[in-house]
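Participant: What follows is a predicted protein model with its sequence.
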Amino acid sequence: MTAFDSFPLGQPGFISHILDRAAHLRGDEEKLLALEAHPDARAYVVYRDSLVVRREATGPRALLGLNEARQLGANPGTIFLGLRQGAPVFGMGISPGAVEQLLTRDDAAVSELRGMAMQGVVPASELSAIAMAKSLVNWHQRHGYCANCGTRSAMKEGGWKRDCPNCKAEHFPRTDPVVIMLVTSGDKVLLGRQKHFLPGMYSCLAGFVEAAETIEDAVRREIFEESGVRCTDVNYYMTQPWPYPSSLMIGCTARALNEDIVVDRTELEDARWFDHAEAALMIRREHPDGLAGPHPFAIAHHLLGRWVKGSDRGHGGNP
């Protein structure tokens, strides 16, 4: 199975929904404790941008039993992600020291999530739950103290909240909105590349939505700041959760009003226009110069692939 099979057009990574979030259980500590003791309870163990996995004959297994996770060194605190066919699923963290111990074992590994997702090693159906675990574990690790008074805060509501025992402030996980845009001008599409991209890879431009800014304004601003291109006719396509550390990619299309490019070199290494034929070769990894589009697990691939298929062509970038 290739990445194109795992992430068909319109289905990037991290969007599947195998869990019932069962939010009504988060405030019931007795029920949560009972769920942790459930014989079918499972957990994803997150370390930075990686997962702790069991090495098995059929490949790495990311969903671990709770006792199994603890035996591998996972932290005792668990985050309730939801129910899968009635069985509870949790997210857990792990310390650097425990990870060092795992690196000496043959039956377990600490594997980088993005690489596993791109290679199809982790089933696409599990990626949404893993994204939840990664985002929440990361948030707790970075927000252990009250931002209001500096007192050590406590995990509450199954990990979906932190309370300050001193000033009584409540803290909740946040999701950062990011716009990602396919900009077209007739039969051409605007793509850029950042310095950390793989050689030859070009993708859609993107940027964070700022305070008190609409999605449409963010699209127009980011495109102009990074490329000098003015845009109109901004339209929404779809979203993709992106747990790096906890963003929501808002996929949009827009129509360019000019084609002259002035690259912001602090943001991009390059930006250029590609015609439809060239973009199609990049999507298929058949470009004669070795140029390539974004990977199918990313929403940028689906924005570009949709346009290449023709659903956006001749409509100024509109769906």
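Facilitator: Perfect, thanks for sending it.
Participant: contacts, neighbours, all on C-alpha from now
Facilitator: Noted.
Participant: Grab the most central residue of this protein for me.
Facilitator: Among the residues of the chain, the smallest C-alpha distance to the mean C-alpha position (Cα atoms, centre = their mean) belongs to W242, namely 1.7 Å.
Participant: so what's it closest to, chain neighbours aside?
Facilitator: Sequence neighbours aside, L248 is the residue nearest to W242 in space, at 5.7 Å (criterion: Cα to Cα, 6 or more residues apart in numbering).
Participant: Give me the secondary structure label for the one you found.
Facilitator: Using DSSP: H, G, I helix; E, B strand; the rest coil as the criterion, the local structure at L248 reads strand.
Participant: show me where the stretch 51-200 of the chain has strands.
Facilitator: The residue ranges that make up the strands of the stretch 51-200 of the chain, judged by DSSP state E, counting those that start in this stretch, are 64-65, 74-84, 87-94, 108-112, 154-156, 161-163, 170-171, 176-185, 188-193.
Participant: What segments of the stretch 151-300 of the chain are helices?
Facilitator: The residue ranges that make up the helices of the stretch 151-300 of the chain, judged by DSSP state H, counting those that start in this stretch, are 215-227, 276-283, 299-309.
Participant: To D260, which of the ones you listed lies closest?
Facilitator: Each of these was scored for nearness to D260 using Cα to Cα, and the closest is helix 215-227 (8.4 Å).
Participant: which other helices and strands contact that closest one?
Facilitator: strand 176-185, strand 205-208, strand 231-242 (3 or more Cα pairs under 8 Å, 6 or more residues apart in numbering; DSSP states H and E).
Participant: can you redo these as TSV with distance to V219?
Facilitator: As requested, those are exported to TSV (distance: least, Cα to Cα, whole Å):
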stretch	distance to V219
strand 176-185	6
strand 205-208	8
strand 231-242	7
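Participant: A further structure is provided below for comparison with the first:
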Amino acid sequence: MSSRIDLGPKPRLGYTDSRLLRAAELRRDGASIAALAADPRAACYVVGGELIVLTKAEPASNPLFSVSQASTLGTPGEMIFLGLDDGAPRFGFGLAPQSAEALKERGDLVVTDLRSIAVQGLVEADHLPPIAEAKAVLHWHTRHRFCANCGAPTDVTDAGWRRDCPACKAQHFPRTDPVVIMLAVDGDRCLLGRSPRFAPTMWSCLAGFVEPGESMEDAVRRETLEEAGIACGRVRYFATQPWPFPMSLMIGCHAQALSRDITVDRDELEDARWFSRDEAAQMLTRRHPDGLTTPPGVAIAYHIIRSWVEDGIEFD
């Protein structure tokens, strides 16, 4: 690997380094949760389907509402306990999607999706992890109102972290879907792909869900082979990122490419190709001569690519 490339200050990886103490031991104590909700310091992140509600402000909007304020915004759904921020209780407050949509008419509010909030920096970065937590768990509630075992309606328990079936007594918990996201590397080249869903200029790491009974490393090799026809050997773990779209955990890796000829699975990708280290650096800094880009700095793909560009990867 050639000498180190310095790309300047590194952006913060989105949805990570939460300040909240989750205080899971309090979830089963209904009296404690009620007292926390009544605490004058208590505040809510308001989520309506894919929309997050913010109070318009400069330089950053405020995503926190008091419990009483949140209750006036529209038809309420579940309220879940997220944790404590320096002792101050934090909750996720669910709104009916149509209520959140109607709030777009208010001039004092910003109502938009979480991806836009993160990419555009509409709130302070410390708010992104608890908003992601709230969005993921509230989304789970909207899709698990009935028991998967017997079909009966379920009840919310544990401050929003469990649903119980009164008919068959089954207990249901929020789940996180593991997804591998990887950069296959061949010396001074890396493999990037394009999904039809991407912005026209963007190329990114390949990714795919980990299947039952499959290790992270095996999932990296399988997905890279399936999507681009590239066989991989050694796999190195990089980092993880919660990805609340709707409720995944992105497991970032670098992989050692063992083959060179690309065969694109057109059902999964629009295209895939090798990029040089210099090209990838230009894409990260938005200076590629063809206008090509990587994902923004809030996404783990940016950091996986940047790590390889700046420092290289050794698989021995």
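Facilitator: Yes, it's here. Here the structure is a predicted model, which is why all the values come from computation and not from measurement.
Participant: if I pick V179 of the first structure, what's in contact with it?
Facilitator: If you count contacts by Cα atoms under 8 Å, 6 or more residues apart in numbering, V179 of the first structure has them with 206-209, 215, 218-219, 249-252.
Participant: Can you select the buried ones from those in ChimeraX?
Facilitator: The ChimeraX command for the buried members of the contacts of V179 of the first structure (criterion: 16 or more other Cα atoms under 10 Å) is given here:
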select :206,207,208,209,215,218,219,249,250,251,252
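Participant: Mind filtering the contacts of V179 of the first structure down to those shared with the second structure?
Facilitator: Here is what carries over to the second structure from the contacts of V179 of the first structure, by both residues aligned by TM-score structural alignment, their matches' Cα atoms under 8 Å: 206-209, 215, 218-219, 249-252.
Participant: pretty sure the residue nearest to W242 of the first structure is touching P177, no?
Facilitator: Yes: L248 of the first structure is within contact range of P177, at 4.9 Å (criterion: Cα atoms under 8 Å).
Participant: And T151 of the first structure, how far from L268 of the first structure?
Facilitator: As defined by Cα to Cα, to the nearest Å, T151 of the first structure lies at a distance of 40 Å from L268 of the first structure.
Participant: and what of C146 of the first structure?
Facilitator: The spacing between C146 of the first structure and L268 of the first structure, counted by Cα to Cα, is 36 Å.
Participant: What residues does the spatially closest residue to K161 of the first structure that is not a sequence neighbour make contact with?
Facilitator: Taking Cα to Cα, 6+ apart as the measure, K161 of the first structure lies nearest to F172, with 4.8 Å between them; neighbours along the chain are not counted. Residues in contact with F172 of the first structure (Cα under 8 Å, 6+ apart) are 160-162.
Participant: Would you format these as CSV with distance to A133 of the first structure and neighbour count included?
Facilitator: Output for the contacts of F172 of the first structure, formatted as CSV (distance: Cα to Cα, whole Å; neighbours: other Cα atoms under 10 Å):
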residue, distance to A133 of the first structure, neighbour count
W160, 11, 19
K161, 14, 17
R162, 16, 24
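Participant: What is the nearest of the residues you listed to M92 of the first structure?
Facilitator: Nearest to M92 of the first structure, judged by Cα to Cα, of those is W160 at 13.1 Å.
Participant: Show me what that closest one aligns to in the second structure.
Facilitator: Structural alignment (TM-score structural alignment) places W160 of the first structure against W161 in the second structure.
Participant: Compare C146 and L268 of the first structure and say which is more crowded by neighbours.
Facilitator: Neighbours per residue, other Cα atoms under 10 Å: of C146 of the first structure and L268, the larger number sits with C146, 21 against 16.
Participant: quick one: contacts for that one?
Facilitator: Residues touching C146 of the first structure, when contacts are defined by Cα under 8 Å, 6+ apart, comprise 152-153, 163-164, 169, 171.
Participant: what does A272 of the second structure give?
Facilitator: With contact set as Cα under 8 Å, 6+ apart, A272 of the second structure has these partners: 191-194, 228, 262, 264.
Participant: Farthest pair within the residues you listed?
Facilitator: Of all pairs drawn from these, the widest gap by Cα to Cα lies between R194 and I262 and measures 13.4 Å.
Participant: Who has more neighbours out of these two?
Facilitator: Using other Cα under 10 Å as the criterion, R194 of the second structure and I262 rank with R194 on top: 20 against 17.
Participant: Quick check: the gap between that one and W274 of the second structure.
Facilitator: Here R194 of the second structure is placed at a distance of 12 Å from W274 of the second structure (Cα to Cα).
Participant: go on, D164 of the second structure?
Facilitator: Taking Cα to Cα, one finds D164 of the second structure at 50 Å from W274 of the second structure.
Participant: and stretch 160-167 of the second structure, how far apart are its ends?
Facilitator: Distance across stretch 160-167 of the second structure, first residue to last, is 19 Å (Cα to Cα).
Participant: how many neighbours does the closest residue to P241 of the first structure other than its chain neighbours have?
Facilitator: Computed as Cα to Cα, 6+ apart, the closest residue to P241 of the first structure that is not its neighbour in sequence is L248, at 4.5 Å. Applying other Cα under 10 Å, we find 18 other residues in the vicinity of L248 of the first structure.
Participant: Could I get the contacting residues of L248 of the first structure?
Facilitator: L248 of the first structure makes contacts with 175-178, 239-242, as judged by Cα under 8 Å, 6+ apart.
Participant: Map the residues you listed onto the second structure and name those still in contact.
Facilitator: With both residues aligned by TM-score structural alignment, their matches' Cα under 8 Å as the criterion, these preserved in the second structure: 175-178, 239-242.
Participant: Give me the buried subset of those.
Facilitator: Among those, those classed as buried by neighbour count (16+ other Cα under 10 Å) are 176-178, 239-242.
Participant: Now tabulate those in CSV and tack on distance to R21 of the first structure.
Facilitator: Converted to CSV, these look like this (distance: Cα to Cα, whole Å):
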residue, distance to R21 of the first structure
D176, 20
P177, 21
V178, 24
T239, 19
Q240, 18
P241, 15
W242, 18
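Participant: Could you single out the nearest of the residues you listed to A117 of the first structure?
Facilitator: Lowest distance from A117 of the first structure to those (Cα to Cα) belongs to W242, with 12.3 Å.
Participant: Neighbours of A132 of the second structure, how many?
Facilitator: Applying the criterion other Cα under 10 Å, we find 24 residues in the vicinity of A132 of the second structure.
Participant: any idea which helix is longest in the first structure?
Facilitator: Scanning the first structure for the longest helix, with DSSP state H as the assignment, gives helix 127-142.
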